[in-house]
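Undergrad: I need the structure of the sequence given here:
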Amino acid sequence: MNIRLCLLWAFFAFGVEAIWKFSVKHITTDGDNDATETYLPLPSTDPWYRAPDGWEAAQPGTVFKVRHHAYNVSLVPVANLKEVFQVLFRSTNSLENATWGVTTVFIPKNCTQGIVSYQLPYDTSCLDASPSFGLQWGDPYGEIGQSLGRGWWVSVPDFEGPLASYGASIVAGYITIDSVRAVLATVAKEFGVKNARVGLWGYSNGASATEAAVEFAPKYAPELKLAGAAIGGLTPSLSTSGPMLRGTQVSGLLVQGIIGVTSQYPEQRKWVLSRLHQSGPYNATEFFWATYMSGWQSLLYYAYVDVFQYFIGGRADLEEPGMLAMFYREGTLGVFGIPNTPIFMYHAIDDDTTPIGETDSVVRNFCEKGSNILYHRNSWGGHNDELTNGRQRSLDFFGTVLGGGNTLPFPATGCETVDIKFMQDPNKPIA
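TA: Got it, this is the predicted structure:
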């Protein structure tokens, strides 16, 4: 049997088993109540994971629901964790219409006034693979636990939104901002924490959400005073990076991105559906199987596939004027606004997923217009390596802007670009 067909059946079987396993012994709620005995249900079947009637009329950032004790923390393998709650709030989509979002907030055992909004890169058009559900089984990179260890609250938004719009930077930026608004309102009302300092952190696709947020914030949320943002492995241009992915070990990101971005654009989604082969080895059904896969599953299933083969006209179908306009609008960062918060930017010089030259250009543009940035260009490793290599420096940056633990020397004004060669020692714990 074809190895990819075997993988597909394996994912299907795993999904069915997961739905059965994690739907047993749960308590769901429709309102602002306690949540579960064991595990939350899948977002697609969870009645709490829905906006209330009349939600569209509310202002962005308005809190609709708070789910206390969202996880059974005795079952969650996250270090330094005291409790978890979730917030559902109003936001804005890529077409500037009303949408809503959810964020999951981890409370540290020893709290400070600092909050890290951590945009976890989850790289999928599958709603049921959103962080609010998946983090019940742990912290994939350890960064949540490490942040909690510094005493910071950690908010992890489902920044792709209720349509799982992977790759759509505009809605991701808006949801990130509104998640911060909602969390600040909730911690003030529910926990008496006022005047909290907030930092944003994201790597790879999480960096796109974070970067879009800091560009939008001055106009979209002028009342929001962010303490800083750590942005690593940024993809400033989908138009450049997208075609580079086909036929590589990360081809699945291109499939997920086409599905995710077009979820925000009905006309472009219709175009994609009309141009996919309906039969043969590369067909529409197989293409949209990605909507049932996590990011990791799609990386395995679509590895080294020439994604253009799914389309009748090949690459040309994705370069149709409407598609190009959509990809440019959603995937070109550095053009929406000028950040007014300190930024720690880090990128591997030999990044094999997103060229460093484009991040260089974004930094240069921001710096010429008055931004405050420390930019580390690391000559050690590639895209995946810098996720780990940049972690300690990011935590220390937040130590500088939020307080707590080690700090990172940061320019008081203006910008500083530093070429470094740094590999995180795997035997040295990150703190």
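Undergrad: hey, let's count contacts and neighbours off CA atoms from now on
TA: OK.
Undergrad: Can you tell me, leaving aside adjacent residues, what's nearest to Ser237?
TA: Thr332 (4.6 Å; CA to CA, 6 or more residues apart in numbering).
Undergrad: Report how many residues lie close to the one you found.
TA: 20 (other CA atoms under 10 Å).
Undergrad: Check Trp9 too.
TA: For Trp9, the count of nearby residues is 11 (other CA under 10 Å).
Undergrad: so it is in which element?
TA: Using DSSP states H and E, Trp9 falls within helix 3-22.
Undergrad: helix or strand right after that helix?
TA: Next helix or strand after helix 3-22 toward the C-terminus (DSSP H and E): strand 63-67.
Undergrad: Can you give me the separation between Ala98 and Thr92?
TA: Computed as CA to CA, to the nearest Å, the Ala98 to Thr92 distance reads 5 Å.
Undergrad: next up, for comparison:
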Amino acid sequence: MLVRSAGTAAVIVAAVATAPVAHAGAIYPAADRDGFYYAGGNLGAAAPGDVLNSRLIPAHPFGGATVWQLLFRSTDSQGGPIAAVTTLISPGPGPKPLLSYQPFVNSLGMQCAPSHSLFDGSMKEAQALPLLLARGWAISVPDHLGPTSAYGAARLGGQITLDSIRAVKRFAPAGLADGPVGLAGYSGGAMSTGFAGALAPSYAPELPIVGVALGGTPVNPGKIAIQAGDTPQALFGLGFAVGVGLQREYPAQLPLDEALTPAGFALRDRIANSCVDDIISAGANHRISEMFHTSIENDPVLIATFHENALEIAPELIHAPLYMWHGANDQVPLDLTLATAGRYCAAGTPVQFDIIGGADHATAIFPGSISAFSYLGDRFAGLAPPSNCR
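TA: Next up, the predicted model:
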């Protein structure tokens, strides 16, 4: 397993259950073997959203559609240039609405990225896309966790999402330069979607975003972990993976190595290349005190890093019409999401918030998605947005 330090050194280490050795700095995923994912030349000379490379995908499960993958320039959390990928699925030529859909990747391995999971059968949400193509929409599905699968780096995900839309609109063969844009995502996908909506007025003000849909949103993963306390959690692995992903994006700032116990190092090594189901299984019913030394929650750098990626307290606000949904029995706290919606309402954003009765985090996605896509269809049609703000 490759471990990269904050500098340039790299060492090979083994995950062990006893005191680990040489765990210096962030642990990164295995590199993607497909050379398409790597930009050549002077990446810094390209503007955010510029298309660096493209390819047509001839074999795909979306009958009647044309599918491209675009490599484009985006920006990391330190302001540096990065290359990212989106998959564009279009039902035909000519102007049409564009939906940017951010799946719940919630993973740390590069093989879990949407540009792979759309085609290998592992993306559960892919079954809904033909219904959206039948509406006449084009769909962009970005690899919104970025080139190191930095799960939890939601601000990065928002920037990648916005630059992926820019890339699609600049890609002449698709003919999508004109037409409205909608954003949608669930769970980890909602984190990137929410930041895309919040950052758009300052980061990409030229994009015609007419609606945003967020479901099951972890609006503040750090606070969620603290509120859960030191009790076994079924979804502990996802919260732990957020810390691993954030360290990848903030290797010089996040002191994760100082906080992990031997069991924590072992779990980090265990899931460093894992997709969401394996992460949940590996972390199920573990607790904070098993994996972290006490008082880590008081580290000011860790707090600042989590705050920078928390929609609940981000200074940027979503101003586009917004649909939000959440399961009544969701393990992700409903009260935090309601409070975040209240911030947007207070800022004048029309928010429609639906609570899915009896649903938990796993079962709320599909009933809410039906309403979300109907909501975005109305925004594409230019109808006035509903609101149940109080």
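Undergrad: More neighbours: which of Ala98 and Thr92 of the first structure?
TA: Neighbour count, other CA under 10 Å: between Ala98 of the first structure and Thr92, Thr92 has more, with 24 against 16.
Undergrad: What is the equivalent residue in the second structure for the more buried one?
TA: Matched by TM-score structural alignment, Thr92 of the first structure corresponds to Thr75 in the second structure.
Undergrad: residues contacting that match?
TA: Taking CA atoms under 8 Å, 6 or more residues apart in numbering, we find Thr75 of the second structure in contact with 48, 81-82, 156, 159-160.
Undergrad: Likewise for Cys112 of the second structure?
TA: Per CA under 8 Å, 6+ apart, neighbours of Cys112 of the second structure: 105, 274-275.
Undergrad: can you do 6 Å?
TA: Counting by CA atoms under 6 Å, 6 or more residues apart in numbering, Cys112 of the second structure makes contact with Cys275.
Undergrad: what do we get in the first structure for it?
TA: Correspondence of Cys112 of the second structure to the first structure, assessed by TM-score structural alignment: Ala129.
Undergrad: One more: Met191 of the second structure?
TA: Per TM-score structural alignment, Met191 of the second structure is aligned with Ser208.
Undergrad: where do the helices sit along the second structure?
TA: 114-120, 129-134, 154-170, 188-203, 221-228, 236-249, 256-259, 262-271, 276-283, 288-291, 300-308, 334-346, 365-380 (DSSP state H).
Undergrad: Now do the third one: which range of the first structure does it align onto?
TA: Mapped onto the first structure with TM-score structural alignment as the criterion, helix 154-170 of the second structure occupies residues 169-185.
Undergrad: Would you mind getting the average deviation of that stretch from the second structure?
TA: For stretch 169-185 of the first structure, the mean deviation from the second structure after alignment is 0.6 Å (mean CA distance after the TM-score superposition for the first structure).
Undergrad: The counterpart of Gly114 of the first structure in the second structure: neighbouring residues, count only.
TA: In the second structure, the residue matched to Gly114 of the first structure (TM-score structural alignment) is Pro97. When neighbours are counted by other CA under 10 Å, Pro97 of the second structure registers 21.
Undergrad: which ones are touching Pro97 of the second structure?
TA: 137, 179-180.
Undergrad: And the match of Cys112 of the second structure, how close does it get to Tyr49 of the first structure?
TA: Separation of Ala129 of the first structure from Tyr49 of the first structure (CA to CA): 13 Å.
Undergrad: ok, now Thr332 of the first structure?
TA: 30 Å.
Undergrad: same deal with Gly149 of the first structure?
TA: In terms of CA to CA, Gly149 of the first structure sits 29 Å off from Tyr49 of the first structure.
Undergrad: again with Trp289 of the first structure
TA: For Trp289 of the first structure, the distance to Tyr49 of the first structure - CA to CA - is 23 Å.
Undergrad: Quick one: map Pro266 of the first structure onto the second structure.
TA: Alignment note (TM-score structural alignment): Pro266 of the first structure maps to Pro251 of the second structure.
Undergrad: what's the answer for Pro321 of the first structure, then?
TA: So, by TM-score structural alignment, Pro321 of the first structure is matched to Pro300.
Undergrad: got it, and Ala57 of the first structure?
TA: Per TM-score structural alignment, Ala57 of the first structure is aligned with Ala45.
Undergrad: do the same with Val362 of the first structure
TA: The equivalent of Val362 of the first structure in the second structure is Thr340 (alignment by TM-score structural alignment).
Undergrad: Check the gap between that match and Met324 of the second structure for me.
TA: Going from Thr340 of the second structure to Met324 of the second structure by CA to CA gives 10 Å.
Undergrad: between these two, who's got more neighbours?
TA: Using other CA under 10 Å as the criterion, Thr340 of the second structure and Met324 rank with Met324 on top: 25 against 20.
Undergrad: Now do the contacts for that one.
TA: Contacts for Met324 of the second structure were tallied using CA under 6 Å, 6+ apart; they are 213-215, 353.
Undergrad: cutoff 7 Å now
TA: Residues in contact with Met324 of the second structure (CA atoms under 7 Å, 6 or more residues apart in numbering) are 213-215, 352-354.
Undergrad: What's it aligned with over in the first structure?
TA: Using TM-score structural alignment, the partner of Met324 of the second structure in the first structure is Met345.
Undergrad: where's that match relative to Ala172 of the first structure, distance?
TA: Distance of Met345 of the first structure to Ala172 of the first structure, given as CA to CA: 19 Å.
Undergrad: got it, and Lys109 of the first structure?
TA: Counting by CA to CA, the separation of Lys109 of the first structure from Ala172 of the first structure is 29 Å.
Undergrad: Just want to know which of the two has more residues nearby.
TA: Per other CA under 10 Å, whichever of Lys109 of the first structure and Ala172 has more neighbours is Ala172, with 34 against 17.
Undergrad: So that one sits against Glu160, correct?
TA: Yes. At 5.4 Å, Ala172 of the first structure counts as touching Glu160 under the criterion of CA atoms under 7 Å.
Undergrad: could you flag which of the contacts of Pro97 of the second structure are buried?
TA: Among those, the ones that count as buried by 16 or more other CA atoms under 10 Å are 137, 179-180.
Undergrad: Strands - which of these land there?
TA: Assignment to strands by DSSP state E places none of these there.
Undergrad: so which of those residues comes closest to Ser149 of the second structure?
TA: Checking those against Ser149 of the second structure by CA to CA gives Trp137 as the nearest, at 27.5 Å.
Undergrad: In the first structure, what residue corresponds to the closest one?
TA: Trp137 of the second structure maps onto Trp152 in the first structure, by TM-score structural alignment.
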